[in-house]
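# Quick one, fold the following:
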Amino acid sequence: MSDSIQTPEAEGQVFDAVKGNWVDRLAPPWARPYLRLSRADRPIGTWLLLLPCWWGVTLAAAGTGFRWMDIWIFVGCGIGAWLMRGAGCTWNDITDRNIDDKVARTRSRPIPAGQVTVQQAIAWMVIQSLVAFCILLTFNIAAIALGIASLGLVAIYPFAKRFTYWPQIFLGLAFNWGALLAWTAHTGSLGWQAVVLYLAGIAWTIFYDTIYAHQDKEDDALIGVKSTALLFGERTGERLRQFMIGAVGLMALAVLGALVPSAGAVAVILGLLGVAGFAAHLYWQLARLDIDDGDTCLTLFRANRDAGLIPVVFFVIAMLA
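Below you'll find the model as predicted:
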């Protein structure tokens, strides 16, 4: 009897999952398809949804003072980001099920691979959303209202690539909403500084998701799916430099607006150092970008966790200064 070689797809693993991730190694077999729907085996998306939340709460706290509730906002946003990213990805896979089976990188996802049915995926999406809603209810009324308002953006995003070359804008609108929500959870109201921080996050999202989209550009062109990777083409480096400048400039403006009126000079300097570190990381990514190398694009995309953490670290230090 001959031994067959098991590929990741044959074992149910998703093609672009982190190798040796905890879902493939430790999760019960019955739970793995659902956790894969939630991208639990690909944690970078959770980080990219969470980091703007942490920007919002830590910058607000650095400007107006730390409150014990901020610890729960910090933790609650972490749990909520994991759940809502999972619900959003499940919704994305439901809506894209007839596209994913035509793209090499995505045909191993649970629905096109036949690991779960659409009905099971819908049930899993609802469960995640309800648990996340329970966490949202622990915040103030203004933050709850913002959280509910974000659902429209989440619902629209999967369809954006069907009608515009700018689906990354819709992703940015949804993924950075946490900057508004977490700021408001701390302060009780939405300040203009949070809006500017939100815009910085949108520019950042266009930056990193364009890099990500270059992995699929050939398949996308064949099946008629649009993206900024296709729109920018060979001018991607030039365009991303513009969005990098926009993200950095807007974040610096948000920091100055939040810290100059009420925080000391040390806090302001620390906040701007966080922006400088963020800028340096994005510049490093641009210097290494090769839009025709899918592995490099994926590596740089994942590196944005570290880029987004840099401001968080400095905002926390500024809060404690």
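# Could you use CA atoms for every contact and neighbour count after this?
OK.
# Just name whatever secondary elements the longest helix belonging to the chain is in contact with.
Longest among the helix segments of the chain by residue count, using DSSP state H, is helix 69-95. When contacts are defined as 3 or more CA pairs under 8 Å, 6 or more residues apart in numbering; DSSP states H and E, helix 69-95 packs onto helix 32-37, helix 44-64, helix 118-136, helix 151-163, helix 177-187.
# Name the residues of that helix that are buried.
Residues of helix 69-95 classed as buried by neighbour count (16 or more other CA atoms under 10 Å): 70, 73-74, 76-94.
# and if you look at stretch 122-135?
Across stretch 122-135, burial judged by 16+ other CA under 10 Å covers 124-125, 128-129, 132-133.
# and of these, the nearest to residue 210?
residue 125 (26.5 Å; CA to CA).
# Residue 44 versus that closest one, what's the distance?
Distance, residue 125 to residue 44, using CA to CA, to the nearest Å: 19 Å.
# Equivalent analysis for residue 12, please.
20 Å.
# When these two are compared, which one has more neighbours?
Neighbour count, other CA atoms under 10 Å: between residue 12 and residue 44, residue 12 has more, with 20 against 17.
# Could you also give me the structure for this second sequence? I'd like to compare it with the first:
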Amino acid sequence: MPAGARDRSLPDAPRGNLVDQLAPAAARPFLRLARIDRPIGWWLLLLPCWWSAALAAIAAGRAYPDPFHCALFLVGAVAMRGAGSTYNDLVDRDLDGRVERTRNRPLPSGQVSVRAAIAFVLLQCLVGLLVLVQFNAFAIAAGFASVGIVLLYPFMKRVFWMPQIVLGLAFAWGGLMGWAALFGSLAAAPVLLYLAAVAWTVGYDTIYALQDIEDDEVAGIKSSARLFGARVRGGVAACYGLTLGLLAAALWLAGAGLPALLGLAAFGAHLAWQVARLGPADGRMALRLFRSNRDAGLILFAALALDAWV
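Take a look at the predicted model:
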């Protein structure tokens, strides 16, 4: 940590998180770069992987999603969420310094040097690579195919009013990977699941962006929250409605039964609750609703796993 830089917890990290409480002071800035203090990110990256693995189990007539694959997806999600976040912070370090919520991040605040952050990205990518090569050749190729989207995303907020779409294309990639890992190929069902996860990501990240809407306007950062403006509730509702429609089609094509459909209904009810509670000017509620998508995603995964078992 550079001389004079203070250890700073971040405003969107849960209070009492393990990084702030237990990690050595020298490690905290790097753990914050990787978002270890904010686990919601890797949960949201992981859940489409698990959905896809469970959907593949249903289609293949297996009793449960492959446990080894699910464990690999967990490790890979943590590593690649960290790598992507560190890369994003490197690209955005000047913009982050102009936004209240992000100005104390390790790079704009001087807690981590650019050279150290680059080395940290490479280390996390190595972990992700070691995970990826455990799968079949088709899944390995599919994993590499996502790299371009990941590299592109941080630049989109400068030129594109819906950068959340590009984020969704990257974050939802696991919707393809679980199926590819089991079958060594793709089909219409996982593609629809992937598109559903893209729409879900656009919805929940629009909610997340409400925290920064005023600072983003000053800094010239584009977002779906700014684009929707006073119609943000309708915009999120449209994204979530598209999510449910695409998921229903994916389940039908995979031959899912009643447990999966009931889980989809419960997932939809959770999304409807988010829309009902959403307020464009309430940043604290926006963060709470954004985080609640982990629970929504786990409800759907549990239902898909139960459907495979039944």
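# what about the longest helix of structure 1, how far off from structure 2?
With mean CA distance after the TM-score superposition for structure 1, helix 69-95 of structure 1 departs from structure 2 by a mean of 0.6 Å once superposed.
# Name the next helix or strand downstream of that helix, please.
helix 97-100 (DSSP states H and E).
# Residue 212 of structure 1 maps to what in structure 2?
Aligning on TM-score structural alignment places residue 212 of structure 1 opposite residue 208 in structure 2.
# surely that match meets residue 287?
Yes - using CA atoms under 8 Å, residue 208 of structure 2 makes contact with residue 287 at a distance of 6.0 Å.
# who has more neighbours, the two?
Counted by other CA under 10 Å, residue 208 of structure 2 and residue 287 do not tie: residue 208 has more neighbours, with 21 against 18.
# Which helix or which strand is home to the more buried one?
Per DSSP H and E: residue 208 of structure 2 is located in helix 188-209.
# Give me the mean deviation of that helix from structure 1.
In the superposition with structure 1, the average deviation recorded for helix 188-209 of structure 2 is 0.5 Å (mean CA distance after the TM-score superposition for structure 1).
# In structure 1, what sits opposite residue 87 of structure 2 in the alignment?
Per TM-score structural alignment, residue 87 of structure 2 is aligned with residue 91.
# Would you agree its match is in contact with residue 124?
No - contact criterion CA under 8 Å: residue 91 of structure 1 and residue 124 do not qualify, at 9.7 Å.
# Point me to the residue sitting closest to the centre of structure 1.
With distances taken as CA atoms, centre = their mean, residue 48 lies nearest the centre of structure 1, 2.9 Å away.
# mind checking what that one lines up with in structure 2?
Under TM-score structural alignment, residue 48 of structure 1 pairs with residue 44 in structure 2.
# how far away is that match from residue 116 of structure 2?
Using CA to CA, residue 44 of structure 2 is found at 27 Å from residue 116 of structure 2.
# Then residue 286 of structure 2?
33 Å.
# Between the two, point out the one with more neighbours.
Taking neighbours as other CA under 10 Å, residue 286 of structure 2 and residue 116 compare with residue 286 leading, 24 against 12.
# Against residue 163 of structure 2, how distant is the more buried one?
To residue 163 of structure 2, residue 286 of structure 2 is 18 Å away according to CA to CA.
# Distance from stretch 243-262 of structure 2 to the middle of the chain?
Distance of stretch 243-262 of structure 2 from its chain centroid, counting by CA atoms, centre = their mean, to the nearest Å, is 22 Å.
# now the end-to-end length of it.
Stretch 243-262 of structure 2 stretches 15 Å from its first residue to its last (CA to CA).
# now do stretch 285-303 of structure 2
Span of stretch 285-303 of structure 2 from end to end, CA to CA: 27 Å.
# List the contacts of that stretch.
Contacts made with stretch 285-303 of structure 2 from outside it, assessed by CA atoms under 8 Å, 6 or more residues apart in numbering, are listed as 12, 40, 43-44, 47, 50-51, 54, 204-205, 207-208, 210-211, 259-260, 262-264, 266-267, 270-271, 274, 277-279.
# Where in structure 1 does stretch 98-113 of structure 2 fall?
Counting by TM-score structural alignment, stretch 98-113 of structure 2 corresponds to 102-117 in structure 1.
# Now the matching stretch: buried residues?
Within stretch 102-117 of structure 1, the residues scored as buried using 16+ other CA under 10 Å are 103, 106-113, 115.
# Between the two ends of it, how far is it?
18 Å.
# again, but for stretch 9-20 of structure 2
Across stretch 9-20 of structure 2, the terminal residues are separated by 7 Å (CA to CA).
# And stretch 40-48 of structure 1, by the same measure?
End-to-end distance for stretch 40-48 of structure 1, by CA to CA: 13 Å.
# repeat for stretch 90-106 of structure 1
Taking CA to CA as the criterion, the two ends of stretch 90-106 of structure 1 lie 13 Å apart.
# ok, residues contacting that stretch?
If you take CA under 8 Å, 6+ apart as the criterion, stretch 90-106 of structure 1 is touched by 14-16, 37-38, 107-109, 111-113, 118, 121-122, 124-125, 155, 158-159, 216, 219-220, 223.
# Residue 265 of structure 2 corresponds to which position in structure 1?
Taking TM-score structural alignment, residue 265 of structure 2 has residue 276 as its aligned residue in structure 1.
# and residue 167 of structure 1, how far is that from residue 205 of structure 1?
Relative to residue 205 of structure 1, and taking CA to CA, residue 167 of structure 1 is found at 11 Å.
# Check residue 112 of structure 1 too.
Distance, residue 112 of structure 1 to residue 205 of structure 1, by CA to CA: 27 Å.
# With adjacent residues omitted, what lies nearest to the counterpart of residue 166 of structure 1 in structure 2?
Alignment note (TM-score structural alignment): residue 166 of structure 1 maps to residue 162 of structure 2. Counting by CA to CA, 6 or more residues apart in numbering, residue 162 of structure 2 lies nearest to residue 224, which is 5.0 Å off, once chain neighbours are set aside.
# now for residue 187 of structure 2: what does it line up with in structure 1?
For residue 187 of structure 2, the aligned residue in structure 1 is residue 191 (criterion: TM-score structural alignment).
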